[in-house]
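>>> Provide a 3D model corresponding to the input given below.
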Amino acid sequence: MNTYTLSAAQRAALNEKSNWRGAREVAKDWGLVLLAFGLSLAWPHPLTYVLSTLLLGCAMAGFAILQHETAHRSLFATPALNEWVGEYLAALPILQSMPGYRAYHMQHHRLAGTLDDPDLIMTKDYPVSPASLRRKIRRDVSGQTGLKSIVGLLGMYAGYWQYELTGKVERVTPAPQGVVGYLRMFVKNNGHLAIAWQVAIWAALYALGNGWLYGLWAIAFIFVLPTCMRIRQIADHAVVADPMSTNPLLHARSTSANWLEKLLFAPHYEHYHLEHHFMPTAPCWQLPKLHAQLKQAGVIPEQNQATSLFDVLRRATT
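Okay, the predicted model is just below:
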């Protein structure tokens, strides 16, 4: 049995949004940023810098999920607050665009389980050999993926490339006219504010006498975040029961995760990805409840349940 229908009352309960809970989710990530820099400011030591960099990577992974939540208009009950936080406190600090992401990501939900799904390119070739996965992870941890993403994101702000986060490159047509046209598009897409966020973070640290600590933020973005995102992508849709089914119970995965996996790879209940596809309008903190209902109904295929994110990686390699 791989069909299931929620009652109207169940859907209403799961769709209930909260400004307070939304603010709490945002505070988690910005709290990690303050903790990370606070540790290195208070106890300057190479090991502390490593820990701070990992914590910053965790926060950035969280920002990416907050952008995702606000793209679905599910993080806050107040629409204007949802839009503002998603763009200015989640997307722009990590050089992304919530409106751009929303336009692209809604296609993923509309076309999931078909050959036209824009995200299919990231998971369609799994399972891969262990050596192939190691090569992919090596590109991430060596900074190759992160450096390319910076170029790509700045180009997307400028209207040079279409907004996508899959590595696919497609020119915008019609293109802006000349340097002035690209600069105008860069400002229109808030690219200048994304740069301003980087300057503001550096300036705050400089005012505390340690502007060089901004380097930890840059290292986390270039080396840690791409690795977190790749593992999350594999966990979400790779090696599922039927990737070519439009049924979310078949084309997405629900994964158990320990505290470390949640911190690094699955903040804000991201590991309940099957549940999110089953009900995309539900706020992230409602997904554990939905998971319990689907689990009790026995409608989640065994192949679409994993005991951990590392269990997923084991399945994704043959």
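>>> only C-alpha atoms from now on, for both contacts and neighbour counts.
Fine.
>>> what does the strand or helix carrying Leu205 contact?
For Leu205, the enclosing helix or strand under DSSP states H and E is helix 191-207. Here helix 191-207 makes contact (C-alpha atoms under 8 Å, 6 or more residues apart in numbering) with 92-96, 154, 157-158, 186-187, 211-214.
>>> which residues sit against the helix or strand following that helix?
Using DSSP H and E, the helix or strand that follows helix 191-207 in sequence is helix 214-219. Here helix 214-219 makes contact (C-alpha under 8 Å, 6+ apart) with 49, 52-53, 56-57, 201-202, 205.
>>> can you pick out the most distant pair from those residues?
Farthest pair in the contacts of helix 214-219 (C-alpha to C-alpha) is Gly57 and Leu205. Separation: 17.6 Å.
>>> which of those two has more neighbours?
When Gly57 is set against Leu205 and neighbours are counted by other C-alpha atoms under 10 Å, the residue ahead is Gly57, at 31 against 17.
>>> coming back round to it: which members of the contacts of helix 214-219 are classed as buried?
Burial by neighbour count, 16 or more other C-alpha atoms under 10 Å: within the contacts of helix 214-219 this picks out 49, 52-53, 56-57, 202, 205.
>>> now the contacts of helix 191-207: which count as buried?
Judged by 16+ other C-alpha under 10 Å, buried ones among these: 92-96, 154, 157-158, 186, 213-214.
>>> nearest to Phe76, of these?
Leu92 (18.2 Å).
>>> next up, for comparison:
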Amino acid sequence: MAGTDGIHPAAARRPAVPARAGARQTRASLALAAAIGTAWLGIHFGAIFGWRWSLPTAPLAALLILVQAWLSTGLFIIAHDCMHGSFAPGRPRLNRLVGALCLAAYAGLSYRHLLPKHHEHHRAPGTAEDPDFHPAEPRRALPWFVRFFTGYYTHAQILRITLAAIVYLLLGATLPNIILFWAVPALLALAQLFVFGTYLPHRHHDTGFVDGHRARSNDWSRLTSLVTCFHFGAYHHEHHLSPATPWWQLPRIRAEAPARR
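Next comes the predicted model:
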């Protein structure tokens, strides 16, 4: 169960971040979230309401869709930090507010619904109790992805997205623009989060895992790590070792004390 402050009790039991360090971490998180959120909103509303289709503009539209997918992944990662209380240490209301806004914008997701599911994942990663895992198919991507998708997308979410789309249509947007600049990036981001943030880190190999976190990192460059999943894939084992560390500090964790991969 999630606590009333919007952070799971397991996160609340971790040692508190010193006040000054927590304030710096909050400011940095807010600045990065503002940059990601502003870019996402600019493309979202600008493209949905202002895009005019023609053959010459099609390549630019494709590029915008890919950028928006990456930014949508960023929104989810910000919300993920909020779930761990690492976005704004010691400020549960701010974590809850930012997390809820990011998930709602990304794909009409419910922060309250996802919060306990994510901490179930951390309690028993890579087991039958892990909602992000497919115990019957620990190596095959497609059946695992189907289970992942159906586990997070709900009728309430579809209703919220539908209502938002109706409002957009009433305000003058076109259905193709809504689909291509909101639905498609959200689905691409879902695939990105699954492949780089769940499947590759937690997929079973013959070599097994180094510890009970059942998670792997990799040696990709920081740029590749950022582009693929905001460091959440390449530094996934580090995240499980230190879930109170925000996404943008995960490379520092490895640099200070190289994690076992």
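>>> about what we covered before: I'd like the contacts of helix 214-219 of the first structure as JSON lines, with distance to Leu263 of the first structure appended.
Below are the contacts of helix 214-219 of the first structure laid out as JSON lines (distance: C-alpha to C-alpha, whole Å):
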{"residue": "Tyr49", "distance to Leu263 of the first structure": "18"}
{"residue": "Ser52", "distance to Leu263 of the first structure": "13"}
{"residue": "Thr53", "distance to Leu263 of the first structure": "13"}
{"residue": "Leu56", "distance to Leu263 of the first structure": "11"}
{"residue": "Gly57", "distance to Leu263 of the first structure": "9"}
{"residue": "Ile201", "distance to Leu263 of the first structure": "22"}
{"residue": "Trp202", "distance to Leu263 of the first structure": "24"}
{"residue": "Leu205", "distance to Leu263 of the first structure": "24"}
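>>> my guess is Ala282 of the first structure contacts Arg73. True?
No. The criterion here is C-alpha atoms under 8 Å, and Ala282 of the first structure misses it with Arg73 at 9.3 Å.
>>> what does Ile36 of the second structure correspond to in the first structure?
In the first structure, the residue paired with Ile36 of the second structure according to TM-score structural alignment is Asp29.
>>> contacting residues around that match?
By C-alpha under 8 Å, 6+ apart, the neighbours of Asp29 of the first structure are 58-60, 62-63.
>>> the host helix or strand of it vs helix 191-207, what angle?
Element membership of Asp29 of the first structure, judged by DSSP H and E, is helix 19-42. On the basis of axes from the mean of the first three to the mean of the last three C-alpha atoms, to 10 degrees, helix 19-42 of the first structure is oriented at 50 degrees to helix 191-207.
>>> against which helices or strands is the following helix or strand past helix 19-42 of the first structure packed?
Counting by DSSP H and E, the next helix or strand C-terminal to helix 19-42 of the first structure is helix 46-71. The elements that helix 46-71 of the first structure packs onto, with contact taken as 3 or more C-alpha pairs under 8 Å, 6 or more residues apart in numbering; DSSP states H and E, are helix 19-42, helix 79-85, helix 98-111, helix 214-219, helix 225-237, helix 259-264.
>>> with distance to Arg135 of the first structure added, can I get those helices in JSON lines?
Shown next, in JSON lines, are these (distance: least, C-alpha to C-alpha, whole Å):
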{"stretch": "helix 19-42", "distance to Arg135 of the first structure": "29"}
{"stretch": "helix 79-85", "distance to Arg135 of the first structure": "36"}
{"stretch": "helix 98-111", "distance to Arg135 of the first structure": "26"}
{"stretch": "helix 214-219", "distance to Arg135 of the first structure": "20"}
{"stretch": "helix 225-237", "distance to Arg135 of the first structure": "12"}
{"stretch": "helix 259-264", "distance to Arg135 of the first structure": "20"}
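>>> helix or strand for Ala128 of the second structure, which one?
Going by DSSP H and E, Ala128 of the second structure is not in any helix or strand.
>>> mind listing what it touches?
Ala128 of the second structure touches 134-135, counting by C-alpha under 8 Å, 6+ apart.
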